[in-house]
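[1] Quick one, structure for this:
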Amino acid sequence: MKISEMKQTLAGLESVNFRLPTGEHLPAHFHVTEVGLVSKHFIDCGGVERKETVANFQLWEAGDYDHRLAPQKFLHILNLSERILGSGDLDIEVEYQQATIGKFGLTFDGADFVLTQKQTACLAQDACGIPDAQQFALPQLQAASCCTPGGGCC
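    Predicted coordinates for the structure are as follows:
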């Protein structure tokens, strides 16, 4: 999700709810403790220099159970953050404390903002000699020959 999409979505909401990839909702008393600009300048394992920049939201919960972040307040925070984020329409990354700080992508399903799982990947697979994922495909099993009585699979 991009900043512009979030602003547009917030403008039409009556409440702000976040849901984890597991389907569990964040407590209604969560806080947005940071909105920041995160830039990553790196070299991948193939020697290619890369840069990534995202808007980062940090969500946090405390014992103040009466706290509720209204959509208009969240929109106000985003508008204030333009001083830091600039005018670019950045992708959003969300941090949320679990066993360690989790990093998530973000989507909206029509009712809730949904934290999405992020995955690592090799950005230079051809330079590293990693074969195409299609080479790892499992052979298709015939249902008739698998796990039938006397078929020998159990």
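[2] Please make it C-alpha for all contacts and neighbour counts, starting now.
    Will do.
[3] what's near enough to touch the residue most central in space within the chain?
    Centrality entry for the chain: nearest residue to the mean C-alpha point is residue 105, 1.3 Å, by CA atoms, centre = their mean. Residues near residue 105 by CA atoms under 8 Å, 6 or more residues apart in numbering: 1, 92-94, 115-118.
[4] Can I get the buried part of the residues you listed as one ChimeraX selection?
    The buried residues among the contacts of residue 105 can be selected in ChimeraX (16 or more other CA atoms under 10 Å) with this line:
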select :92,93,94,115,116
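[5] to compare against the first, here's another:
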Amino acid sequence: MNISDLKQALTGLAAVNFRLPDGTYLPAHFHVTEVGLVRRHFVDCGGVERREAVANFQLWEAGDYDHRLAPQKFLRILQLAGPILESDDLEIEVEYQQATIGKFGLAFDGTDFRLTPKQTACLAQDACGIPSAAFALPQLQVAGCAPGGGCC
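    Just a heads-up that it's a prediction; the model follows:
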């Protein structure tokens, strides 16, 4: 999800709700404590120089149980962050405190914002000697069913 998608989703909501990947909701009294631009400039293990930029949100909760972030207030925070973010096309990364700071992607299901799992990956598999088959999903074998057989 990018910033423009988020703004569009917020305009039609009565409340802002976030769900973790396991389906549990963040407490309703969460705060958006930061909205910023994070740039990474790095070299992958194959020696290729790379750059990336994301919009980063930090979600936090405190003991102020009466706090509620209204969609209009969230839109105002995004408006204030506009000059820093530079573009509404930036993908969003969300930080949320768990046992350590967790990083998540963001999706919207029409009602709630879902924090989606992020995974690490080797960006230079050829240089590392990792065969592409190491990342292929195994074929499911069903009795009497074969690929192209029309039973699936």
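[6] TM-score of the superposition?
    Once superposed, chain against chain, the TM-score is 0.89 (TM-score structural alignment, normalised by the length of the second structure); 144 aligned residues with a CA RMSD of 1.7 Å.
[7] Same list (the contacts of residue 105 of the first structure) but as CSV, adding secondary structure.
    Below are these laid out as CSV (DSSP: H, G, I helix; E, B strand; the rest coil):
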residue, secondary structure
1, coil
92, strand
93, strand
94, strand
115, strand
116, strand
117, strand
118, coil
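[8] Looking at the contacts of residue 105 of the first structure, which is nearest residue 64 of the first structure?
    Here the nearest of the contacts of residue 105 of the first structure to residue 64 of the first structure, counting by CA to CA, is residue 94; it sits at 21.3 Å.
[9] could you check the distance from that closest one over to residue 48 of the first structure?
    Separation of residue 94 of the first structure from residue 48 of the first structure (CA to CA, to the nearest Å): 26 Å.
[10] pretty sure the residue nearest to the centre of the first structure belongs to a strand, no?
    Yes. Residue 105 of the first structure: assigned to a strand according to three-state DSSP.
[11] In the second structure, where's the longest helix?
    When the second structure is parsed with DSSP state H, its longest helix is helix 71-85.
[12] What segments of the second structure are strands?
    Using DSSP state E, the strands of the second structure run over residues 18-19, 30-43, 49-61, 92-97, 101-108, 113-117.
[13] Nearest to residue 125 of the second structure, out of those strands?
    Closest among the strands of the second structure, using CA to CA: strand 30-43, at 13.7 Å.
[14] The closest one against the first structure, how far on average?
    Taken against the first structure, strand 30-43 of the second structure registers an average deviation of 0.3 Å after superposition, with mean CA distance after the TM-score superposition for the first structure.
[15] returning to what we had before: just put the strands of the second structure in a markdown table and tack on distance to residue 68 of the second structure.
    Listed next are the strands of the second structure as a markdown table, based on distance: least, CA to CA, whole Å:
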| stretch | distance to residue 68 of the second structure |
| --- | --- |
| strand 18-19 | 12 |
| strand 30-43 | 7 |
| strand 49-61 | 11 |
| strand 92-97 | 17 |
| strand 101-108 | 19 |
| strand 113-117 | 15 |
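[16] Can you say which of these is nearest to residue 80 of the second structure?
    Among those, the nearest to residue 80 of the second structure by CA to CA is strand 30-43 (9.3 Å).
[17] Not counting the closest one itself, show me its contacts.
    49-62, 67-69, 74, 77-78, 81, 84-85.
[18] swap in stretch 114-123 of the second structure?
    Contact with stretch 114-123 of the second structure is made by 18-21, 44-46, 94, 103-108, as judged by CA under 8 Å, 6+ apart.
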